[in-house]
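Visitor: Here is my input, please return the structure:
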Amino acid sequence: MITIPTGLDPDLLRSFVLVAEGGSVTRAAMRVGRTQSAVSMQMRRLEELLGQPLLLRGPKGLTPTPHGIWLLDRARRLLAMHDEIFTNFRTPEISGHIRLGCPDDYALLWLPQILAGFAEAHPAAEVEVVCLPSSALLTCFDKGELDITLFSAGSEAPGVQAEALWSGPLRWMGPAARPVHLMRPLPLVLCHTGCAWRGAATQALNRAGMPWRMAYSSASQTGTHAVVLAGLGVTVGLSVAMPAGVRLLGTEDGMPELPVLDIALLMHPGAAAEALASHIRAGFRDQPGAGARAA
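Guide: Have a look, this model is predicted:
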């Protein structure tokens, strides 16, 4: 059970979580709509209330102290409960059709829990899920064909400030039963041209001077995994969504490092979109790497 000291405002915890995740008071202030000095005062107030230092400034920005790490985990859970209670009693009844875009790469990983929670809170709303590559989703969003969309940051958002949700490394993946990563040119199994993951993979190989060929392509991650499981090439993806029979490949296998992937959110104004966005934020909030970088 979470014990909260008297007078500990959830707004203090919300600002602390944003600062700890983003490593910056400035970015946190932009997210909560306050000045930088106001958020700094909130952090000092929180440390005074708890009697412990919570943040340390280092070469990469602000990082949580051991007490801050302990608080961060519990603050995320408390805020998720707080937002759920508030939304249930204060959010107007949402109905109608909401168009949600999400890349296939992580739809199965995060959407089931998010959509289940949204349906429970807003049973009269209907959500249409559109699974396309990030570049296509951004085009649809720009045309007004989607109300809200998730996308892999690295694709250019169409003139709108995106909201960072999650950050984590891309990883090379190959079949566990066959060392195809030793073949030259390296057989790649990736999505279509324009995919941010494909661009990251080929750029990393080019920088390392490693010859490669596009052996297979697929419009979905399920398709690329099927080809990898057949022992016909290597692909890239998130380690949290790796099927059995596929193993991670790293620098110890001779593979070049891949960049960090950012998952971000874009939303057109509207009560329905904001209600769904609240559930999406809550769904990502408990994940390691949530909101780690600005999109």
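Visitor: From here on, just use CA atoms for contacts and neighbour counts.
Guide: Noted.
Visitor: so the residue nearest the centre of the chain is in which element?
Guide: Most central in the chain under Cα atoms, centre = their mean is residue 166, positioned 2.5 Å from the mean C-alpha point. With elements delineated by DSSP states H and E, residue 166 resides in strand 163-169, which encompasses its position.
Visitor: Return the distance of that strand from the chain's centre.
Guide: If you compare the mean C-alpha spot of strand 163-169 with that of the full chain, they lie 4 Å apart, counting by Cα atoms, centre = their mean, to the nearest Å.
Visitor: same thing with stretch 105-118?
Guide: Chain-centre distance of stretch 105-118: 12 Å, with Cα atoms, centre = their mean.
Visitor: Same check on stretch 47-62?
Guide: Taking Cα atoms, centre = their mean, one finds the center of stretch 47-62 at 25 Å from the center of the full chain.
Visitor: can you pull the buried residues of that stretch?
Guide: Applying a neighbour-count criterion of 16 or more other Cα atoms under 10 Å, one finds 53, 54, 55, 62 buried in stretch 47-62.
Visitor: Which strands or helices does the longest helix anywhere in the chain pack on?
Guide: Counting residues, the longest helix found in the chain (DSSP state H) is helix 66-90. Contact partners of helix 66-90 among helices and strands, from 3 or more Cα pairs under 8 Å, 6 or more residues apart in numbering; DSSP states H and E: helix 10-22, helix 271-285.
Visitor: hmm, who's touching the longest one?
Guide: Counting by Cα atoms under 8 Å, 6 or more residues apart in numbering, helix 271-285 makes contact with 76, 80, 91, 94-95, 98, 110, 113-115, 117-118, 147-148, 165-166, 267, 290-291, all of which sit outside it.
Visitor: Looking at those, which are in strands?
Guide: 98, 148, 165, 166, 267 (DSSP state E).
Visitor: Quick check: the farthest pair among those residues?
Guide: The span of the ones in strands among the contacts of helix 271-285, defined through Cα to Cα, is set by 98 and 166 at 22.6 Å.
Visitor: thinking again about what came up before, give me the buried positions along the longest helix of the chain.
Guide: 68, 69, 71, 72, 74, 75, 76, 78, 79, 80, 84.
Visitor: to compare against the first, here's another:
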Amino acid sequence: MPAPLDIDQLQTFVAIVDTGSFTRAADKVFKTQSAVSMQMRRLEERVGKTLFVRDGRLNRLSEDGERMLGYARRIIRLNNETIAAFDDQQLEGSIRIGTPDDYADRYMPGIIARFAKTNPNVELYIECEPSVELSARLNRGELDVALVTHNPRERTSEVVRTEPLYWVTSFNHTVHEDTVVPLAVGRRSCNWRNLACTALDSAGRDYQVLFTSWSATVVASAVLSGLAVSLLPECAVRPGMRILSPADGFPSLEPAQIGLMKRPGAPTALVNAICGHIAASLDNITPAGAEDNAKNLGQGASSRRDNRSRADGAVLPAW
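Guide: The predicted structure is shown next:
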């Protein structure tokens, strides 16, 4: 019978991919860089395949490394679920979570599924509203945790994901070439609506807000129908959408950030458990502006994740 794979080696392997380098992975798994390198050599010897290849001064995943990544994540997840299933100190109770509808559509299915498997005695209440409303409800004690668009000028949240923010239009239409650009955005209090207007003003582009809605589905539909231009984070670009660049007359934008908010006084164990699941689920894309070695190392994996995100039909985040 073949010897089993080493969970610790697989965790280090995933950490290298997620952080983008052996050095940062060593910090994450609390090992020296030489120990991390040794673990990867032993893992490669165990499977008989080369998982990383040199590209100049950088390391990147080989084709076999990309294959291994999916298996490694599944093995680690199943290992954690098995341990949790026999934990006599399992969490019990209920927790109230708030999220915009688009985050619920894109992220919550996986988060809920994994959390339910490891914490079967915890009841989750999920409510969908815009970030500004979620922040207010959390402050009133009506929610325990809120997944929001990070906006330090209006609310304090812990950033758990960062990704590029793009202008998008329909792939099959040329509405972005109109003299007056039609926009599909959130309501007047929407931070990204203000960002879009300010950016177009700075670029000297005329525009008109034609579609206003808190619903991500409505905004995305306006874009896909060729009726308007809007803003989307990288993972939410859907089939049929085209990303616009400065060459198209649309200025570059600051990265989008997703944050977590916790209600003071909420059950600590439950809040920490669900926040840990959320953060682990979202913290799988190299932040914008990361070092070149992170981009090269995660290029294959990131490409697959982006394609999976598009296939999932992710839509415009709420503001």
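Visitor: Work out the TM-score between the chains.
Guide: The pair, once superposed, lands on a TM-score of 0.71 when counted by TM-score structural alignment, normalised by the length of the first structure; 279 aligned residues with a Cα RMSD of 4.1 Å.
Visitor: wait, which of the ones in strands among the contacts of helix 271-285 of the first structure is closest to residue 240 of the first structure?
Guide: Of all these, the one with the least separation from residue 240 of the first structure (Cα to Cα) is residue 166, at 12.7 Å.
Visitor: got the buried residues for the strand holding residue 166 of the first structure?
Guide: By neighbour count, with 16+ other Cα under 10 Å as the criterion, the buried positions of strand 163-169 of the first structure are 163, 164, 165, 166, 167, 168.
Visitor: what do you get for stretch 179-197 of the second structure?
Guide: Neighbour-count burial for stretch 179-197 of the second structure flags 181, 182, 183, 184, 185, 186, 190, 191, 192, 193, 196, 197 (criterion: 16+ other Cα under 10 Å).
Visitor: what's the matching residue for the first one over in the first structure?
Guide: If you follow residue 181 of the second structure across to the first structure using TM-score structural alignment, you land on residue 186.
Visitor: shouldn't that match be in contact with residue 211?
Guide: Yes. Between residue 186 of the first structure and residue 211 there is a contact at 6.2 Å, judged by Cα atoms under 8 Å.
Visitor: So which residues of the stretch 51-200 of the second structure form helices?
Guide: If DSSP state H, counting those that start in this stretch is used as the criterion, the helices of the stretch 51-200 of the second structure fall at 63-85, 101-106, 108-118, 131-139, 191-203.
Visitor: what's the third one packed up against?
Guide: Counting contacts by 3+ Cα pairs under 8 Å, 6+ apart, the secondary-structure elements packed against helix 108-118 of the second structure are helix 63-85, helix 268-282.
Visitor: Going by neighbour count, list what's buried in that helix.
Guide: Using 16+ other Cα under 10 Å, the residues of helix 108-118 of the second structure that count as buried are 108, 111, 112, 114, 115, 118.
Visitor: Kindly indicate which of those residues lies nearest residue 257 of the second structure.
Guide: Residue 257 of the second structure has its nearest neighbour among the buried residues of helix 108-118 of the second structure in residue 108, at 16.7 Å by Cα to Cα.
Visitor: and that closest one, what pairs with it in the first structure?
Guide: Under the pairing rule here (TM-score structural alignment), the equivalent of residue 108 of the second structure within the first structure is residue 111.
Visitor: measure its match to residue 266 of the first structure for me?
Guide: Distance, residue 111 of the first structure to residue 266 of the first structure, by Cα to Cα, to the nearest Å: 16 Å.
Visitor: same question, residue 116 of the first structure
Guide: 21 Å.
Visitor: Same question for residue 290 of the first structure.
Guide: Using Cα to Cα, one gets 16 Å for the distance from residue 290 of the first structure to residue 266 of the first structure.
Visitor: Do I have it right that residue 21 of the second structure meets residue 293?
Guide: Yes. Between residue 21 of the second structure and residue 293 there is a contact under Cα under 8 Å: 6.7 Å.
Visitor: Need the overlap of contacts for these two.
Guide: Shared between the contact lists of residue 21 of the second structure and residue 293 (criterion: Cα under 8 Å, 6+ apart) are residues residue 59.
Visitor: More neighbours: those two, which one.
Guide: Neighbours were tallied for residue 21 of the second structure and for residue 293 using other Cα atoms under 10 Å; the higher tally belongs to residue 21 (23 against 17).
Visitor: Not counting sequence-adjacent ones, nearest residue to the more buried one?
Guide: residue 294 (6.0 Å; Cα to Cα, 6 or more residues apart in numbering).
Visitor: quick one: the one you found from residue 38 of the second structure, how far?
Guide: 20 Å.
Visitor: now residue 25 of the second structure
Guide: For residue 25 of the second structure, the distance to residue 38 of the second structure - Cα to Cα - is 13 Å.
Visitor: same check, this time on residue 176 of the second structure
Guide: Plainly put, residue 176 of the second structure is 52 Å away from residue 38 of the second structure if you go by Cα to Cα.
Visitor: next one: residue 59 of the second structure
Guide: Distance of residue 59 of the second structure to residue 38 of the second structure, computed by Cα to Cα: 15 Å.
Visitor: So which bits of stretch 147-164 of the second structure are buried?
Guide: Using 16+ other Cα under 10 Å as the burial criterion, the residues of stretch 147-164 of the second structure that qualify are 147-151, 157-164.
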